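*Asks:* sequence? don't have it. structure:
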């Protein structure tokens, strides 16, 4: 089972970062957090992946403060891997690729959302420490007593405001991602769970 969880963790992050790369390359607007890191990269010259890691460190301590707990340093494994993989896709695999035309861009965005959702569903199955962005929702929920939906919205809106200020890639795609990513992850979660059980039984 441990080997299966490790495989799902690695594969899930590889897939979700590929999806994030596609949503950025579609150039129709990325999700709030991806738009934020893209905006930070444009302003500073650091890579998107570097900012994923920097923001992860900041959120590690923000979440610890909100929950009044020690920082979950094991989560660094997750966001460092995510940052490394997003740079791999954007700077190596997709470096010279730019979808041209609205239909091509829309198709790229759609595939990106699906890949993001499958990747998130897979990596969550692994039970490895969650990305601090995901933990922020839990921290806001527990600290202020708001619903998970409100907590998630607060986190996304905060990232969106900073992304706008930094002139990150905000557009119609941002709204599409905001309204579809949750249901799509939910739709992928249980089939992914069943698939993990089958893989686990094979690897025993």
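*Replies:* Received the coordinates, thanks. Here the structure is a predicted model, which means the values were calculated and not measured.

*Asks:* please count neighbours and contacts with C-alpha atoms only from this point.
*Replies:* OK.

*Asks:* list the buried residues in stretch 135-151.
*Replies:* Residues of stretch 135-151 classed as buried by neighbour count (16 or more other Cα atoms under 10 Å): 135, 136, 137, 138, 139, 140, 141, 151.

*Asks:* any chance of these in TSV, plus distance to residue 164 and secondary structure?
*Replies:* Formatted as TSV, those follow (distance: Cα to Cα, whole Å; DSSP: H, G, I helix; E, B strand; the rest coil):
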residue	distance to residue 164	secondary structure
135	23	helix
136	20	helix
137	21	helix
138	25	helix
139	24	helix
140	22	helix
141	25	helix
151	20	helix
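
*Asks:* where exactly do the helices run in this structure?
*Replies:* Applying DSSP state H to the chain gives helices spanning 2-26, 32-44, 48-67, 75-88, 102-125, 132-144, 148-165, 172-203.

*Asks:* A further structure is provided below for comparison with the first:
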């Protein structure tokens, strides 16, 4: 029933447009996981949700990617009382980011020094912003964490910045208490990810919309 609701929510100008957007979605989510791998390997701190995931992974002995999937599923369960609508992108986000992050961590060696680790983190942050633009512009629904934020904003009437700060602040504190890595990278992420996504997203969205119009204008002979 859930999957049926997910696929019924998908709209596209043509079958080709749908296929291209699904490829963009999956590519964006894969690159998002790769970006997380670079940021974790950087060794200078990670984003609040990854502080939580790494803290839980350290306490439980389970893999980082597996914990990332579990956290996403728990967050999706919190959508139920908020009556948030699940999209295809929501489900794939929950299932694909963790495994792709684990694959990246398997392939990317730990840097020998912070002078290599710090640029790795910055590259990961840039790649994450680009990947976020890709999967959001594909327009298949928000990720689990973004949907939690928008659902709480709608239910409480509070400002977006306040809800986001409360969520990420709580996640960061819990992750830190569990032993997750907090460092300068955490600060860089907090102040850098918004402007970077703000730069990538409108450009990718315009390209996606132009491509969708182009595909829609092509008629089979």
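*Replies:* Cool, got the structure. Note that this is a predicted model, so its numbers are computed, not measured.

*Asks:* on that earlier part again, can you put the helices of structure 1 in CSV and add distance to residue 94 of structure 1?
*Replies:* Putting the helices of structure 1 into CSV (distance: least, Cα to Cα, whole Å) gives the following:
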stretch, distance to residue 94 of structure 1
helix 2-26, 8
helix 32-44, 15
helix 48-67, 13
helix 75-88, 9
helix 102-125, 12
helix 132-144, 25
helix 148-165, 22
helix 172-203, 19
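
*Asks:* neighbours around whatever residue of structure 2 lines up with residue 129 of structure 1, how many?
*Replies:* Counting by TM-score structural alignment, residue 129 of structure 1 lines up with residue 141 in structure 2. Neighbour count for residue 141 of structure 2, taken as other Cα atoms under 10 Å: 22.

*Asks:* what does residue 61 of structure 2 give?
*Replies:* 11.

*Asks:* ok, so what distance separates whatever residue of structure 1 lines up with it from residue 51 of structure 1?
*Replies:* Alignment note (TM-score structural alignment): residue 61 of structure 2 maps to residue 45 of structure 1. Residue 45 of structure 1 sits 10 Å away from residue 51 of structure 1, going by Cα to Cα, to the nearest Å.

*Asks:* related to what we said a few turns ago, how much space separates the match of residue 61 of structure 2 from residue 38 of structure 1?
*Replies:* 10 Å.

*Asks:* so residue 110 of structure 2 touches residue 41, yeah?
*Replies:* Yes - using Cα atoms under 8 Å, residue 110 of structure 2 is in contact with residue 41, at 5.6 Å.

*Asks:* between those two, who's got more neighbours?
*Replies:* Higher neighbour count among residue 110 of structure 2 and residue 41: residue 41, with 23 against 16, using other Cα under 10 Å.

*Asks:* from residue 143 of structure 1, how far off is whatever residue of structure 1 lines up with the more buried one?
*Replies:* Using TM-score structural alignment, the partner of residue 41 of structure 2 in structure 1 is residue 25. For residue 25 of structure 1, the distance to residue 143 of structure 1 (Cα to Cα) stands at 36 Å.

*Asks:* correct me, but residue 178 of structure 1 touches residue 31?
*Replies:* Yes - under the criterion of Cα under 8 Å, residue 178 of structure 1 makes contact with residue 31 at 6.6 Å.

*Asks:* so the two - more neighbours on which side?
*Replies:* residue 31 (25 against 16).

*Asks:* the closest residue to the more buried one other than its chain neighbours: neighbour count?
*Replies:* In this structure, residue 31 of structure 1 finds its nearest non-sequential neighbour in residue 174, 4.9 Å apart by Cα to Cα, 6 or more residues apart in numbering. By the other Cα under 10 Å criterion, the neighbourhood of residue 174 of structure 1 contains 19 residues.

*Asks:* check the one 3 residues further on too.
*Replies:* Around residue 177 of structure 1 there are 21 other residues, counting by other Cα under 10 Å.

*Asks:* next, the contact list for the aligned partner of it in structure 2, please.
*Replies:* Aligned counterpart of residue 177 of structure 1 in structure 2: residue 189 (TM-score structural alignment). Applying Cα atoms under 8 Å, 6 or more residues apart in numbering, we find residue 189 of structure 2 in contact with 46, 47, 125.
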